[in-house]
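Undergrad: pasting the sequence and the predicted coordinates here, then a few questions.
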Amino acid sequence: MSELLTVRDLKIEATAYPPGEPPKDITIVEGVSFSLPKGRVLGLIGESGAGKSTIGLSALAYGRGSARITGGEVLLNGENILKLGKSGIRKLRGDRVCYVAQSAAAAFNPAHRLGDQVIEATVAHKLMTVEEARARATYLFGVLGLPNPETFGERYPHQVSGGQLQRAMTAMALCSNPELIVFDEPTTALDVTTQIDVLAAIKHAIETTHTAALYITHDLAVVAQISDDIMVLRQGKTVEYGTTQQIIEAPAQEYTRALVNVRQARKEEATDQSDRQLKIENVTAGYSNGFKVLHDVSLHLPKGQTLAVVGESGSGKSTLARVITGLLPPMSGTVTFDGKPLTPALKQRSRDDLRRIQLIYQMADTAMNPRQTVRDIIGRPLTFYRGLHGAAKTARVKELLEQIEMASGFIDRYPAELSGGQKQRVAIARALAAEPELILCDEPTSALDPLVAEGILSLLMRLQAETQVSYMFITHDIAIVRAIADSVAVMHRGRLVRFGPKSEVLSPPFDDYTDLLLKSVPEMELGWLERALATRRMESAGH
């Protein structure tokens, strides 16, 4: 089997800038070696900071940010691309090696048609004429399952869905007939119902064009559907490297076993769900242009329990949370908490009403002031809601840090000095500082790696057992729903399509959308993607 890509003893360094200290060089990838034959896919998996993307970009002889490739070899068809000059590297990228980023929306220019952007690099490298490149793009649009391949390229980025845009970016990468494509978490930002279509399209395109690929992700169930081999990385080093079957069925290392077994536990739902601490009745809501996002939604949440709200992007999950908090007054309907109707608008609510309902955001990075320390971030609600100052406030901040399993030594750190999981724990502590009775969790683990997310979920469950706080947990991850929920609400296009105890909502008979949602969740099994697609085709034929 001829090796297309060979990486030997790769070493990558970067410059770190610790606050208040001089810059220093750190090693972020060390001693990594692997090979990739033509027509095969190697999955690179690991937590944030493991070096996945950094290693993938080394196949383009590229060091992102301040990263520098300082050791080892990267051989493409036997040629060490690290020794190519600037002109040689320019010729390599977009011709022999292409890259598919995580965010297609950020990769396309909104002012230009998709077709022109898909063929741009191919034409610039003079690999084809404009006419040949357009014909190639049309062919690839068909291979990738895009609608109306002949005219799809005439659309602008804003005129297609996220899943279609991701496939268009894959077409862009494939257009030049590259030898190797680096896929950098291409489905992470997609809903599970969209993800399955994009995965299938990528896999089909790779098989059709015989291109080799590096597939970077932190989701082992996803990579198991598309990769021939898997390399597990942690802290810039190889943990385990083998065939996909060996990695998922007989992992040798403890860290790999933890990835395979993540989120296996399931919480037993509460038997009595008759209480109505939070009651939402016939809520319709939208925005100032009159566009309705929620349509006549009614549900409830008992005290001390967890309601999971699931659905794809645009289903109205986060809009529902905005209505509950008062950030978006409803057009009609009521929100009642502990038997008392909540004032629709946030600014009209009492301080105690504000205190009782707190929100944890999806992105802790954007929800914190980077100029404030942990002491300030957690301390602010202590002053606002509890009137604490000085030593009493500091003591309570330290208690909250202990409660979220972070030592008091973190108290004077800034957000930039925390990991993703630590930032999310601080966000939880900030919510707890108000001593709330309900916390709205808006996908707080979706940006985290599986093992880090597992720790956050375990923390939330422990805090609920200790304080009897209620959670409304917004997610599109069915594994999380099974792990933490008592009741489940399934939303689709702003409507509630299914609601009740978890055991009932996740058991047949299903409505069509819930059935599709559940069948789109990747499982840690070889061949799951093909079986899921076959089931879809059979059901479509039956209809």
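TA: Noted; the coordinates are in hand. Here the structure is a predicted model, which is why all the values come from computation and not from measurement.
Undergrad: make it CA atoms for all contacts and neighbour counts henceforth
TA: Will do.
Undergrad: in the stretch 1-150 of the chain, which spans are helices?
TA: Assigned by DSSP state H, counting those that start in this stretch, the stretch 1-150 of the chain shows helices spanning 52-58, 86-92, 104-107, 114-124, 130-143, 149-152.
Undergrad: would you mind finding the most buried of those?
TA: Mean neighbour count (mean count of other CA atoms under 10 Å) peaks for helix 52-58 among the helices of the stretch 1-150 of the chain, with a mean of 23.
Undergrad: mind giving me the packing neighbours of that helix?
TA: With contacts taken as 3 or more CA pairs under 8 Å, 6 or more residues apart in numbering; DSSP states H and E, helix 52-58 sits against strand 180-184, strand 212-217.
Undergrad: dump those strands to CSV, plus mean neighbour count.
TA: As requested, these are exported to CSV (neighbours: other CA atoms under 10 Å):
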stretch, mean neighbour count
strand 180-184, 25
strand 212-217, 26
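Undergrad: please compare the first structure with the one that follows:
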Amino acid sequence: MSEPLLKMRDVRIDGFTDERWHEIIKGVDLDLHHGEVLGLIGESGAGKSTLGLAAMGFARPGCRLTSGEIVFDGMDLMAMSERRKQKLRGTRIAYVAQSAAAAFNPAHTLLKQTTEVAVRTGVMGQKEAEEYARELYAAMDLPNPRTIGERFPHQVSGGQLQRAMTAMAMCAKPDLIVFDEPTTALDVTTQVNVLAAMRKAVKDYNTAAIYITHDLAVVAQMADRIKVLRFGEEVEEQPTAQMLSDPKEDYTRSLWAVRGIEKPGESGPDKILELKKITAAYGTTPVLTKVNIAVPRGKTVALVGESGSGKSTTARVVTGLLPPVSGQVIFDGAPLPPELKNRSKDQLQKIQMIYQMADTAMNPKQSVGEIIGRPLRFYHGMSGTAQRERIAELLEMIELDPSFADRLPGELSGGQKQRVCIARALAAEPELIICDEVTSALDQIVQEGILKLLLRLQKELGVSYIFITHDIETVRAIADEVVVMYQGEVVEQGLKEEIFAPPHPDYTELLLSSVPQMEAGWLDRAIAERRELVDSRGEVATD
């Protein structure tokens, strides 16, 4: 067999925590050939992203490459100067990060940023690069691929921005791409197309790829081989089909079986929240049309649908951030003022929100105690000893030690950050919490912990949830009722068991059939089934 494009031997990396250096990658080997995809999986803290960045000869702040061998196309990255490595990055080695919002300059259009590296390094001219970028936009299933590049980052959805970042990485036709959780922000229907496009691009251009993910079903569709990491060490590595059918190690088998939660759905006669014929728009663009949704007290209603279906807009209407054009929001039997500024402190206190990205939802310079303490002061006037005691109670409630109050967000894992965001919402003592994709950025073991925590809190406190998600497995785990949305309308709603039982409206069938399965060849079958469900106009019937 030919020499690998990337060869890593006995790679060791230190991280600086608790005022000293700790070894976080402990002698890992890795080989990767042209046209091959290696999947890296493992729970938070396993070292997946750290190892992926090391493949570029890079260590993030707070980390250092200490020893080992990293050879890319015959070049020793460990011995290479930083200036030479920088010339490789973005051209011959590209990186697709999880957080697209942080990867784009808000002052420049998508097209300018997509083509910048290819043009600046002479890979192709401006016009050629722009045409190729539009081809990539189409391959990434972006709307209006000929013109979407003229938009600025804030003018597209998070999922669209994630796909644009993938196109940006591919534009210079690199030899190696490191994909770091690139489909986390995507709904299931979009994810199918994007995964297929990524896989096709890798094969068509004979590109090598490292695909980092916590989604086992996704890596099963993308990777030729899978490497499992834990605590910075390799657990095992096998070809994908063999790994799925016969994992050798107990830890790998535990990853395969982790998502076993399923809450039996049930409704209730008392409604904490009702949306009645809500129509909403951004400027002159309608986004919700006569939406009716009811949330039973003490229960969970999941809003599902692809990007642009109106899920997050519905949350903005409930919270008063987007006043509806018409219709009413009824909370606890009384109409809420449409605009946030006209709601009383008591009305604000009863509805809280937990956001998808805990990283950007907390001030990095404030301690956990300060973050949780703010709603205690604002809503309940707490300070001093009473506030400190309540912060300790809330931390214990979310299964964190009270000593976490002194830590900064940067000292927490992803799961711990999300728990702190849950504690902040609970500090207000709300009756309804809107959870917007709160587990999508977390690995499956941490997801399970967060879902179990939310279920326990609901049972103990009687709080109601609106759970916005594109993850059908999460819906099975936490929802009592399901609302399926499509292009700003409610397609169907009802108890979870009723919604998931066939026959389905075509759009619900499309959603359910787009959930990645842990079996080889699923992606090809899913693409074929989608073609059958989509009519000749490229639209999906909703009833």
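TA: Looks like it came in fine. Only a predicted model underlies this, so the values are computations on that prediction, with no experimental measurement involved.
Undergrad: Throw the helices and strands packed on helix 52-58 of the first structure into TSV and include distance to A433 of the first structure, thanks.
TA: As requested, those are exported to TSV (distance: least, CA to CA, whole Å):
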stretch	distance to A433 of the first structure
strand 180-184	38
strand 212-217	35
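Undergrad: re the thing from before, which one of the helices of the stretch 1-150 of the first structure lies nearest to P436 of the first structure?
TA: Comparing the helices of the stretch 1-150 of the first structure by their distance to P436 of the first structure (CA to CA), the top pick is helix 104-107, with 36.9 Å.
Undergrad: that older thread, just put the helices of the stretch 1-150 of the first structure in TSV and tack on distance to T187 of the first structure.
TA: Converted to TSV, the helices of the stretch 1-150 of the first structure look like this (distance: least, CA to CA, whole Å):
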stretch	distance to T187 of the first structure
helix 52-58	15
helix 86-92	25
helix 104-107	10
helix 114-124	19
helix 130-143	18
helix 149-152	21
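Undergrad: one step back: nearest to S507 of the first structure, of the helices and strands packed on helix 52-58 of the first structure?
TA: For S507 of the first structure, the closest of these is strand 212-217, at 30.1 Å, according to CA to CA.
Undergrad: next secondary structure after the closest one?
TA: Once the chain leaves strand 212-217 of the first structure, the next helix or strand it forms, by DSSP states H and E, is helix 220-226.
Undergrad: so where is that following helix in the second structure?
TA: The aligned range for helix 220-226 of the first structure in the second structure is 216-222, by TM-score structural alignment.
Undergrad: sorry, back to before: among the helices and strands packed on helix 52-58 of the first structure, which comes closest to T535 of the first structure?
TA: Between T535 of the first structure and those, the tightest spacing by CA to CA is seen for strand 212-217, at 25.4 Å.
Undergrad: now for that closest one, which elements pack on it?
TA: Secondary-structure packing of strand 212-217 of the first structure (3+ CA pairs under 8 Å, 6+ apart): strand 41-45, helix 52-58, strand 180-184.
Undergrad: show residues contacting the last one.
TA: In other words, strand 180-184 of the first structure. Strand 180-184 of the first structure is touched from outside by 53, 56-57, 59, 96-102, 173-174, 211-217, with contacts defined as CA atoms under 8 Å, 6 or more residues apart in numbering.
Undergrad: ok, the first one next?
TA: Strand 41-45 of the first structure is contacted from outside by 36, 52, 212-220, 223, 226-233, using CA under 8 Å, 6+ apart.
Undergrad: mind listing the helices for the stretch 301-450 of the first structure?
TA: Under DSSP H, counting those that start in this stretch, the stretch 301-450 of the first structure gives helices at 317-325, 351-356, 374-386, 390-403, 420-433, 450-467.
Undergrad: so where is the last one in the second structure?
TA: Helix 450-467 of the first structure falls opposite residues 444-461 of the second structure when the two are matched by TM-score structural alignment.
Undergrad: superposed on the first structure, what's the mean shift for the matching stretch?
TA: Mean deviation of stretch 444-461 of the second structure from its aligned counterpart in the first structure after superposition (mean CA distance after the TM-score superposition for the first structure): 1.1 Å.
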